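Asks: build me a model:
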Amino acid sequence: MSALSRFCFAGFCLRDYYLPGFCLTFFVSLCIGPASADTRVALVIGNGAYVSTAQLPNPSHDAEDVAASLRRSGFEVIQGVDLRQADMQDLTIRFARAASRADVALFYYSGHAMQYNGVNYLMPVDATLTDEADLKRFVRVDDIVNDLQQAKNLRILVLDSCRDNPLADMLKRSATRAASVGRGLSKVEAPRGTIVSFSTQSGQVAADGTGRNSPYTTAFLKHIEEPHEIGDVFRDISSEVYDASGKTQLPELSLSIIGKFYLNGPVSVTVAPAAPQAAPRPDPCASAEAHWKAADTIGTVSAFEDHLARFSSCSFASLAKARIDGLKQKVALAPATGESRMFDGKWDVTVNCASSGKALGYTRTLSATIADGVFHAEDRDPRTNSTLAIDGQVSADGKTTLSARGLTGPSAYTVNNSAPGSPYGYTIDAQFERSRGSGKRNELRPCSFTFVKR
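Replies: The predicted model follows:
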């Protein structure tokens, strides 16, 4: 076998990892079939025929169409529709075993789901929900994420499952006072080598749609077979849903991948002869992703406007516009300046997060200011380089939902064992009095906040 053949069959090209076949041009066009023997497995589930809650018309169609699309992209697909608890457990066990021998693993779910105490659950069609014990009948998303991590190269979690679930209201009435039954799903930070895509933002509810497929799955089917880098594919899916919904539904997307991955080809790469060539034109979007991560971590209107000015034609432009619209809407709905000045001043903030699963607990303190009712706190730990910034508008009655963003420290203290320096975000429901306040974290893990005015 020649050096060129070995290069092709190994599946690598110019340091980018191409998962399907690709085409090399070397004096003449040479097209090779599947360039690597990568193994791809997928579990596709559509649950709609629920016994004890509202039925959903689209999940069975969603699962059928997604499974067909993934098979065209070279996946071995495990498929299930309207699964009862035992059947759902059987398929997830089959998928866990298949993922352990796969290069690429993908999990897709369409149907009812919910979060409880920061943990996300997927619902079999025969499940009932009268108290916390019934959650044992559900499938934990954390377990699916762990199964995906067995795949060698790329892991993808897709949840088109943020529909309004009436059973969640029943659980709220029976749950303990300390329990939290949140709206929609809790945010999942993507572990390294993973893409996590929700049909809408964490804590929000998505539309089931009126056509054959849900709005999210319609966009997924439109883009997933395109010969583009996989990160760009999922950004295009998010933008498509946001635009098609009239800017009311924005998918949650978390990526933690290194290198470039392609599910479909061919991708044309030119291996030039020794003759000199003109320098390639620079890619105007080459640094868009890095700049977006920085802007999203800062989370201010000016940061998103700066990104939009620099990269108006790149992948994150639509998301930047959405963030700007949302922040401006919050300002428009904020109370008049004089109504919330009673809280103005300097505050000490204590964050106390209990141990959750394998994540260790911790306590963090930082300083905050409230000016004209606008809350801002910012801290960086020089020992771990972890950061935390908290922002929001405190209303005249002291109620607020604050937004927290930052970069993680040591993996042992994160729920999904994220790599140090990974971006994260969550919200805090808080109540301020004249000189004190308290709050709780809404997503992923239980944390309490104490605010003391100096």
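Asks: for the rest of this, base every contact and every neighbour count on C-alpha atoms.
Replies: Fine.
Asks: got the buried residues for the biggest helix by length in the chain?
Replies: Longest helix in the chain, counting residues (DSSP state H): helix 317-333. Burial within helix 317-333, assessed by neighbour count using 16 or more other CA atoms under 10 Å, is assigned to Ala317, Ser318, Leu319, Ala320, Lys321, Ala322, Arg323, Ile324.
Asks: before we compare anything, build this one as well:
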Amino acid sequence: MKKTLLLGILLAGAQLSQAQHDHKFKGEWETPKVPLKAPGIVWQYPSTPQLTVEKPQLKVTVCVQSTEAVSQYQFVLNGKAFSSKARGFKKVSCGQEISEELTLTPGTNELHFVAVNSAGKTISESHYITYQTEPTSTPANPIAIAGHTKRTALIVANDSYTKHPLKNPVNDGKALQEHLQKLGFTVIFRENQSRKELKKSIDEFTNGLTDKGVSLFFYAGHGLMVNGDNYVQPVDADPASESDVQFDCFPLRQLVARMEEVNPNGSNLVFWDACRNNPYRSWKRGIGEMSHTTINPPVGTMIVYATEPGKTAQDGEGKNGLFTSELIQHIDTPDLDIRELIERIDFGLEKRGFRQPPYIEGRFRGKFTFNPSER
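Replies: As a prediction, this is how the structure comes out:
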């Protein structure tokens, strides 16, 4: 009996030693498995989120980084996918370079890239390319556009909402009002507007515009994007459904149309420091819901949104919202063209660690600057 027990103990010890040896051998010689990762995408061209071109053909290039075989590559332009097969592939230091020549449509085009491997799908950030059908012409005295015409602005700042009040819109509106008045604007400033008050303010503003002038509308507050359109949300608006929005809120498209009608040969500018999403999750209709439709303003009208379609604009932790804090920092810069101003806003936010690139629709005739050196 004792011999049998001793033999069992010896056998168990031998098996344990062999298991430990096998485990040690396996740990020393077996290469650890690397977790699978979805592809990485780096834009080569266009390298910036926004680009303006004067030709419809554009060669775009990305660099795809993937340890696994990539099963699908797609450039997606304005919702239409272009599947790359072998054309334009090249191995470079950043990974695999893929190029495609695309045909743009007049106005603003949205472009992103999709790559798929066994670990998953990666969708790149969107780039926005504006195709100008007419070359940009520079007048003999370009700064005369901004320097020797009637300049009128309406500022609407809403923050005292019953639900989800905001901190900075009124501060933003007052700060911009001070800058615009120094720059020669006649400013109508309104805060915490009900829908009835807002309608009255817009009528006052548009009735005072004249052709060949500069008209500016600035809005800070809650904004809605429903069925592709942007809406100003008055402080008394509490829409219960999507169908209520058109009755409770004011459409930006309607205001832009009125500015263009009264001032067709001048410069119409909109600054929209508000969100561009649908905050009511219960309203969402799923994948097929339209998220954005462009206003496509004619030459002479430009809309500058604080953020891209479907995204939120941050109120900021300081005295002013993120977008407005950069706007008022640069708007007084002498001879700074409007597009350079927007680029400085974008760069300033990125430098501060915020990923909220402004989004532009439309363009002016020639150069536009708020503070021309010759006035």
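Asks: still on that earlier bit, read off where the longest helix of the first structure ends up in the second structure.
Replies: Mapped onto the second structure using TM-score structural alignment, helix 317-333 of the first structure spans no residues at all.
Asks: show me what that helix is packed up against.
Replies: Packed against helix 317-333 of the first structure by the contact rule (3 or more CA pairs under 8 Å, 6 or more residues apart in numbering; DSSP states H and E) you find helix 301-310.
Asks: and the helix it packs on, what does it pack against?
Replies: Judged by 3+ CA pairs under 8 Å, 6+ apart, helix 301-310 of the first structure is in contact with helix 288-298, helix 317-333.
Asks: now what about it, what contacts it?
Replies: Residues outside helix 301-310 of the first structure that contact it (CA atoms under 8 Å, 6 or more residues apart in numbering) are Ala288, His291, Trp292, Ala295, Asp296, Ala317, Ala320, Lys321, Arg323, Ile324, Leu327, Lys328.
Asks: so what corresponds to Gln254 of the second structure in the first structure?
Replies: Under the alignment (TM-score structural alignment), Gln254 of the second structure pairs with Asp143 in the first structure.
Asks: its match and Cys8 of the first structure, how far apart?
Replies: Distance of Asp143 of the first structure to Cys8 of the first structure, computed by CA to CA, to the nearest Å: 36 Å.
Asks: so between these two, which is more surrounded?
Replies: Taking neighbours as other CA atoms under 10 Å, Asp143 of the first structure and Cys8 compare with Cys8 leading, 20 against 13.
Asks: name the SS class of that one, please.
Replies: Here Cys8 of the first structure is helix, with the state taken from DSSP: H, G, I helix; E, B strand; the rest coil.
Asks: tell me the centre residue of the second structure?
Replies: With distances taken as CA atoms, centre = their mean, the residue of the second structure nearest its centroid is Glu308 (2.0 Å).
Asks: so who does the counterpart of that residue in the first structure touch?
Replies: By TM-score structural alignment, Glu308 of the second structure lines up with Gln201 in the first structure. Neighbouring residues of Gln201 of the first structure by CA under 8 Å, 6+ apart: Lys187, Gln249, Leu250, Pro251, Glu252.
Asks: mind telling me what element Gln201 of the first structure is part of?
Replies: If you go by DSSP states H and E, Gln201 of the first structure is not part of any helix or strand.
Asks: returning to that earlier point: name the nearest of the contacts of helix 301-310 of the first structure relative to Thr39 of the first structure.
Replies: Taking CA to CA as the measure, Thr39 of the first structure lies nearest Ala288 of the contacts of helix 301-310 of the first structure, at 31.1 Å.
Asks: now for the closest one, how many residues are close by?
Replies: Per other CA under 10 Å, the neighbour tally for Ala288 of the first structure reads 20.
Asks: and it, how far from Glu252 of the first structure?
Replies: For Ala288 of the first structure, the distance to Glu252 of the first structure (CA to CA) stands at 18 Å.
Asks: and if you look at Gly265 of the first structure?
Replies: Gly265 of the first structure sits 26 Å away from Glu252 of the first structure, taking CA to CA as the criterion.
Asks: what about His291 of the first structure, how many residues nearby?
Replies: 19.
Asks: what does Lys3 of the second structure give?
Replies: Here the count is done by other CA under 10 Å, and Lys3 of the second structure has 8 residues near it.
Asks: quick check: it is in a helix.
Replies: Yes. Assigned with three-state DSSP, Lys3 of the second structure falls within a helix.
Asks: residue in the first structure matching it?
Replies: Per TM-score structural alignment, there is no equivalent position to Lys3 of the second structure in the first structure.
Asks: measure Lys3 of the second structure to Ser17 of the second structure for me?
Replies: Taking CA to CA, one finds Lys3 of the second structure at 21 Å from Ser17 of the second structure.
Asks: how far does the longest helix of the first structure sit from its chain's centre?
Replies: In terms of CA atoms, centre = their mean, to the nearest Å, the centre of helix 317-333 of the first structure is found 19 Å from the chain centre.
Asks: what angle do that helix and helix 288-298 make?
Replies: 20 degrees (axes from the mean of the first three to the mean of the last three CA atoms, to 10 degrees).
Asks: hmm, who's touching the following helix or strand past helix 317-333 of the first structure?
Replies: Following helix 317-333 of the first structure in sequence order, the next helix or strand is strand 345-353 (DSSP H and E). Strand 345-353 of the first structure has contacts (CA under 8 Å, 6+ apart) with 361-371, 445-454.
Asks: residues in the second structure matched by strand 345-353 of the first structure, start to end?
Replies: Taking TM-score structural alignment, strand 345-353 of the first structure hits no residues over in the second structure.
Asks: for the helix or strand following that strand, grab the matching residue range in the second structure.
Replies: Moving toward the C-terminus from strand 345-353 of the first structure, the next helix or strand (DSSP H and E) is strand 362-371. Aligned by TM-score structural alignment, strand 362-371 of the first structure falls on no residue of the second structure.
Asks: was I right about Leu43 of the first structure contacting Phe95?
Replies: Yes. The pair Leu43 of the first structure / Phe95 is scored as a contact, 6.2 Å apart, by CA atoms under 8 Å.
Asks: overlap in contacts of these two?
Replies: Residues touching both Leu43 of the first structure and Phe95 (CA under 8 Å, 6+ apart): Ile78.
Asks: can you show me the helices along the stretch 101-250 of the first structure?
Replies: For the stretch 101-250 of the first structure, the helices defined by DSSP state H, counting those that start in this stretch cover 141-148, 166-174, 215-223, 230-244.
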